[in-house]
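**Student:** Turn this into a structure:
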Amino acid sequence: MAAWEDRNAASICDRGGMVGKTTRVAKDGISKASNPFCGYVVVEAETIEAAARLFQHHPHITVFPGDGIDIMPLLT
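**Tutor:** Next up, the predicted model:
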């Protein structure tokens, strides 16, 4: 992970981290929920495609073969 972070340091705004299990709050109460989201990193890029290219060699893809990384823009 350190090597990936070093290569992309100029684009990383927030190193993020892992997240725990999901709890959902709705008008009818609080319950456990399923969510595949397991962590996040915030990067800055000109386009979403450029952001995606930063993750092509991210260690997550090697550690969890067959899994992927979803790229989502922050809307401001």
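**Student:** contacts, neighbours, all on C-alpha from now
**Tutor:** Will do.
**Student:** and the top strand by length along the chain, what does it pack onto?
**Tutor:** Longest strand of the chain, by residue count under DSSP state E: strand 12-18. In terms of contacts (3 or more C-alpha pairs under 8 Å, 6 or more residues apart in numbering; DSSP states H and E), strand 12-18 is packed against strand 39-43.
**Student:** now the angle from the strand it packs on to strand 12-18?
**Tutor:** 180 degrees (axes from the mean of the first three to the mean of the last three C-alpha atoms, to 10 degrees).
**Student:** From His60, how far off is the residue of the chain most remote from its centre?
**Tutor:** What lies farthest from the middle of the chain is Asp28; by C-alpha atoms, centre = their mean that is 29.7 Å. Remark: distance between Asp28 and His60 (C-alpha to C-alpha, to the nearest Å) = 36 Å.
**Student:** before we go on, could you also do this sequence so I can check it against the first one:
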Amino acid sequence: MGKFLAILHGGADPDKDQLTDEQQSEFMTAWATWAQAHEEALLDPGSPLYRKKRVTSTYVEDFEDSKIAYALVDAPSHDAAAQMFKDHPHVGLHDGNSIEVIECPVIPS
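**Tutor:** Predicted structure coming up:
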């Protein structure tokens, strides 16, 4: 088994694609259903990503990008981890939404 980090990217135009309260509630219910279906694999169900800072050796700055949430899962392979997110409600919420699934290998000691 291995650890995989899922980064959820939003593709929505924030000015056009606001959800109604009912749509938001339906989405959260769908997300909870997805999480329950993958409960054994979820190491961290994640959370939204808000204020962001970029740090370099010479400065710290605020920045924005399309990353809006994360999750951490345990899976037997990279492909298995990716398949886990194929039916995640996030990918169908707005055109352009996507999920990156990144392997987090064990660092040898």
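**Student:** care to give me the TM-score?
**Tutor:** Here the TM-score for the pair of chains, by TM-score structural alignment, normalised by the length of the first structure, is 0.87; 76 aligned residues with a C-alpha RMSD of 1.3 Å.
**Student:** if we can go back for a sec, in the superposed pair, what's the mean gap between the very next helix or strand once past the longest strand of the first structure and the second structure?
**Tutor:** Beyond strand 12-18 of the first structure on the C-terminal side, the first helix or strand identified by DSSP states H and E is strand 22-26. Compared with the second structure after fitting, strand 22-26 of the first structure deviates on average by 1.3 Å (mean C-alpha distance after the TM-score superposition for the first structure).
**Student:** Please name every helix or strand in contact with the helix or strand just after strand 22-26 of the first structure.
**Tutor:** Next along the chain after strand 22-26 of the first structure, taking DSSP H and E as the criterion, comes strand 29-33. Using 3+ C-alpha pairs under 8 Å, 6+ apart as the contact criterion, the secondary-structure elements in contact with strand 29-33 of the first structure are strand 22-26.
**Student:** which residue numbers in the second structure go with the strand it packs on?
**Tutor:** Residues 52-56 of the second structure are where strand 22-26 of the first structure aligns, taking TM-score structural alignment as the criterion.
**Student:** what does the matching stretch rub up against?
**Tutor:** Applying C-alpha atoms under 8 Å, 6 or more residues apart in numbering, the external contacts of stretch 52-56 of the second structure come out as Val60, Glu61, Asp62, Phe63, Glu64.
**Student:** Thanks a lot, see you next time.
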